[in-house]
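1. quick one: sequence and predicted model below, then my questions.
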Amino acid sequence: MGWFDSLLGPDERKFIKRKDSDAGEAGRALEELRSSLYNELRTSEGAKRQQQRFCGPVVAMSFNFMVAVGIILANKLVMGKVGFNFPIFLTFIHYSIAWLLLAFFKALSLLPVSPPSKTTPSSSLFTLGAIMAFASGLANTSLKYNSVGFYQMAKIAVTPTIVLAEFVLFRKTISFKKVLALVVVSAGVSVATVTDLEFNAFGACIAIAWIIPSAINKILWSNLQQQANWTALALMWKTTPITIFFLVALMPWLDPPGLLLFKWDLNNSTAVLISALLGFLLQWSGALALGATSATSHVVLGQFKTCVILVGGYVLLDSDPGFVSLCGAVAALGGMSVYTSLNLKESNESSSKQQNPLPKTKTSENVSEDSTVTNTATNVV
C-alpha cells in the first residue's frame, strides 16, 4: 500500500478515501434499513402498519368482492352438481384447510406477530371464535333450507342489527345522511332480490338465529383490528381452532345423516378442495375489509355484490330478472354510491383534522368534542 500511495498525489488519496467512506455509509444505511424493516414486521404495531400500507379500503374490498363471486360459483358446484349437502361439515373443511395454511405460514415465519396477550383478553378471542362458527355455519344452513328470497331478507336485517349493536356496545353513531343511504340500499336490495319468501319453520328459525351472530361477528373483527393492533392473519390464527371446535359440536345437530356415504372420488374431492381454498381467501379478504373499513361497510359490500351480479347477468348474459328487480338493483347501487361518498368525505375530513390540529384555546371543551367527532368518523368509515 505504501508503494501504491506513493504513486498517487494527495488529492487522489483523499478522493479514494472519500469514496470508501461513502460506500461504508451506504452499506451501513442499507443494513439499518433492513434491520428496521425486519423489526417492523416482528411487532404487532409494525405488522398492522404494513397491512394498512399495502391493503387499504379499496384494495381490501376489491379483493373480498372478487373472492366472494368465485366462492359463490364454487359452492354452487359443490352443493349442486357434486351433491355435497352437508353445510356445517363443508364449513368445517373450509376452516380446517385455513388452519393448516396458517400453520404453514407460521412455520415459515410468515405469520404476523400477535399483540401482547395483556392487550386483548382471551375471553374476547374465545367469543369471536365461537360466534364465527355460528355465523358461518348457520349462514350455509339457512341457504340450504330457505329460498333465496328469504335468505336475502335475513341478510338485509343484518344492517340495522349492526348499527344498533355498535350503538349499544360502543356508543358509535352514524350521520342521518348515512341512515337514509342505508335505508335506500336495504329497500333496493329487497325489491331486487326478494322475489319469493318460501320457507319452512326450521329454516326460518335458522335464518333468524343467524342474524345476531353475523352482526356481532363483523363488529368484533372490525373492532379488534382497529383498536387492538391485530392483523387479519394473526387474528385468524388465534380464533380458527376455536371455530373448528364449535363447528364439530354443531355438525350432529344441523347436518343431515349420510356423510359417510358420500363418494369421495377425485372430481368431488377436487371441487370441495377448491371451495375450501376459496373459503380461506374469503375469510382473509373479509377480515382485511373489516379491518380497513367497518362492519356496516362490509355488509353494504355484500349487498353490492348481489346487485352487481343481478345487473351483470341482465347486461352480459341476457337474463331477465324483471323490470321491478332491475329498478330495485339500480336504486340500491345508487344508495351504495352515496354511502361510499359520505364515507370518503368523512375520512378526508378526519385526515385533514389530524394533519392540521386545532390550536389550544380557552374553550378546551370544544377541542375535545372535535377530537371525539374525528375518532368516531375514523371508526365508522
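-> That came in fine, so what should we check first?

2. going forward, measure contacts and count neighbours with C-alpha atoms only.
-> OK.

3. helix or strand: which one has Val300?
-> helix 295-316 (DSSP states H and E).

4. need the residues that contact that helix.
-> Contact with helix 295-316 is made by 61, 65, 69, 158-159, 162-163, 185, 189, 192, 215, 218-219, 222, 286, 289-290, 319-321, 326, 329-330, 332-333, 336, 381, as judged by C-alpha atoms under 8 Å, 6 or more residues apart in numbering.

5. and it, what's buried?
-> 295-307, 310-311 (16 or more other C-alpha atoms under 10 Å).

6. so what's Thr240 up against?
-> Applying C-alpha under 8 Å, 6+ apart to Thr240 gives the contacts 95, 98-99, 129.

7. structure two is appended below for comparative analysis:
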Amino acid sequence: MDVFAWFLNVSTSVLIVFVNKLLMDPKMGYKFVFATTLCAFHFLVCGGSVRAMELIGIGKRASMPLYDCLLFAVVASVSIASLNLSLLVNSVGFYQISKLLIIPFVCLVEYIWFKRRFTPYTVLSILVVVAGVAIVTVTDVSMNVLGLVIAALSVVTSGLQQIMCGAIQRKLGLTSNQLLSNTAPVQGLMLLVVGPMVDKAVTGEWIGGYETSVPALTCLFWSCAVAVAVNISQFMCLGRFSAVTFQVLGHTKTVLVLICGWLYLGDVITNRKLTGMVTAVVGMAMYGYFNSLAPAAKPAGGGGGVGAGADGGKASVGGAGGDVSVAVHSAGSVDKST
C-alpha cells in the first residue's frame, strides 16, 4: 500500500500539471487563470466525491472535532493563498527559494516538537536535494519587506499543514479518506470566498468575466477529477510517511514534470537543468538509503492535500503540497518559472 500510494500520488500529481497547463495557459490553453478559485473547486469536488464513496459503502464515515477541522482548513487555505500572493509580490527566484525553505522548517518543527533526530548523513542528503532543485528552479532573486512577510507566512503554513495531516490522523484515529471528507468541503468553501479576490490581485481579472466554452468546461471537469485522485493519494501518503520524507521524495515530481515537458511539450533541457535534476535525484537516493539506516520512528506528520499540480509546472496549483506549487505543493500557485 505504501508503494501504491506513492506511485498514485506521483503519477497523478504530474498528470494534473499538464491538465492545468491546458486549462490555464493564457496563450495555448483555455485561459482559466484563477488558480485559487480552481483549488476551491478541487476541494469541493474532492469532498463531495469522498462523501459519495462513504454513502455507497466505500469507506466508513467518521466525524472530527470542529476545532481541529477548522484549524486544519484555515492553515491549509492560508498556505494556498499566501503562495499565490508570494508569487505576485516576489521575484520568481525568491518565490522558489521560499518554497525550498519548507523542508528545513519541517525538519526544525519535527526536531523541536516531536523530538525527531536526524543523522549528519540524512541532513547532508536533504541539503543535496534542496541544492539540486534550487539549481533547476531559482533564477533572479529580489525581495522586499512585504514579500518577505508573505513568503515567511507561506513557508510556515505549508509546513504546518503537512505536519498536521499525519498528526491529526494519529490523534483522532482517522483514515486519510475520513480526514479528507471532513476538511475538504470546509477548505473548499473558505477558498471559494477568498479565491476570487486573491486571483484578482494576482491576475488583474475577475472570474465573473471569464468566457466559458464546452471544451474549457470539459478540461475543468478533468482537472477536478484528477485532483480527487491527487488529494486522496496525498492524504494516503502523508499519513504513512513523515512530512520530511514526503517533502524530499516529493521533488521527484519536479524532475518528472521537467522530463515530461521535454518529451511531450518541446521544452529545452539545458545543462543547468540537467545538472540540477541529476543532483536532486542523487540526493533523494542518498536520503532513502541513510533514512533506512536510521532507528525506526513514527512519522511526525504528513502533508495536506493539494488543490492541483506539482512543483515546476507552468500552470501548477498547490495545496500541498507543494508542488505542490501540484496540488498543486504541495504544493497553491501559478508557477511562472518555466
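-> Great, that's in hand. Everything numeric here is computed off the predicted structure, so don't read it as measured data.

8. quick one: neighbours of the aligned residue in structure 1 for Pro104 of structure 2, just the number.
-> Aligning on TM-score structural alignment places Pro104 of structure 2 opposite Pro160 in structure 1. By other C-alpha atoms under 10 Å, 16 other residues sit near Pro160 of structure 1.

9. does Pro160 of structure 1 belong to a helix, a strand or coil?
-> helix (DSSP: H, G, I helix; E, B strand; the rest coil).

10. how close does it get to Asp255 of structure 1?
-> Per C-alpha to C-alpha, to the nearest Å, Pro160 of structure 1 is found 30 Å from Asp255 of structure 1.

11. and the residue mapped onto Thr127 of structure 1 from structure 2, what element?
-> In structure 2, the residue paired with Thr127 of structure 1 is Leu71, using TM-score structural alignment. Using DSSP H and E, Leu71 of structure 2 sits within helix 66-89.

12. packing partners for the next helix or strand after that helix?
-> Remark: after helix 66-89 of structure 2, the chain's next helix or strand is helix 92-100, criterion DSSP H and E. Judged by 3 or more C-alpha pairs under 8 Å, 6 or more residues apart in numbering; DSSP states H and E, helix 92-100 of structure 2 is in contact with helix 120-137, helix 145-172.

13. can you put the ones you listed in a markdown table and add mean neighbour count and distance to Pro215 of structure 2?
-> Listed next are these as a markdown table, based on neighbours: other C-alpha atoms under 10 Å; distance: least, C-alpha to C-alpha, whole Å:
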| stretch | mean neighbour count | distance to Pro215 of structure 2 |
| --- | --- | --- |
| helix 120-137 | 21 | 32 |
| helix 145-172 | 22 | 33 |
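
14. flag every buried residue along the helix holding Leu71 of structure 2.
-> By 16+ other C-alpha under 10 Å, the buried positions in helix 66-89 of structure 2 come out as 69-70, 72-89.

15. since we're on the counterpart of Gly288 of structure 2 in structure 1, how many residues are nearby?
-> Residue pairing (TM-score structural alignment): Gly288 of structure 2 is matched to Thr340 of structure 1. Counted with other C-alpha under 10 Å, the neighbours of Thr340 of structure 1 add up to 18.

16. ok, back up a step: check the gap between the match of Thr127 of structure 1 and Ile232 of structure 2 for me.
-> Taking C-alpha to C-alpha, one finds Leu71 of structure 2 at 20 Å from Ile232 of structure 2.

17. cool, Phe246 of structure 2 as well?
-> Distance of Phe246 of structure 2 to Ile232 of structure 2, computed by C-alpha to C-alpha: 15 Å.

18. same check on Ala280 of structure 2?
-> 26 Å.

19. neighbour count: those two, which is higher?
-> The residue with more neighbours, out of Ala280 of structure 2 and Ile232, is Ala280; 30 against 23, by other C-alpha under 10 Å.
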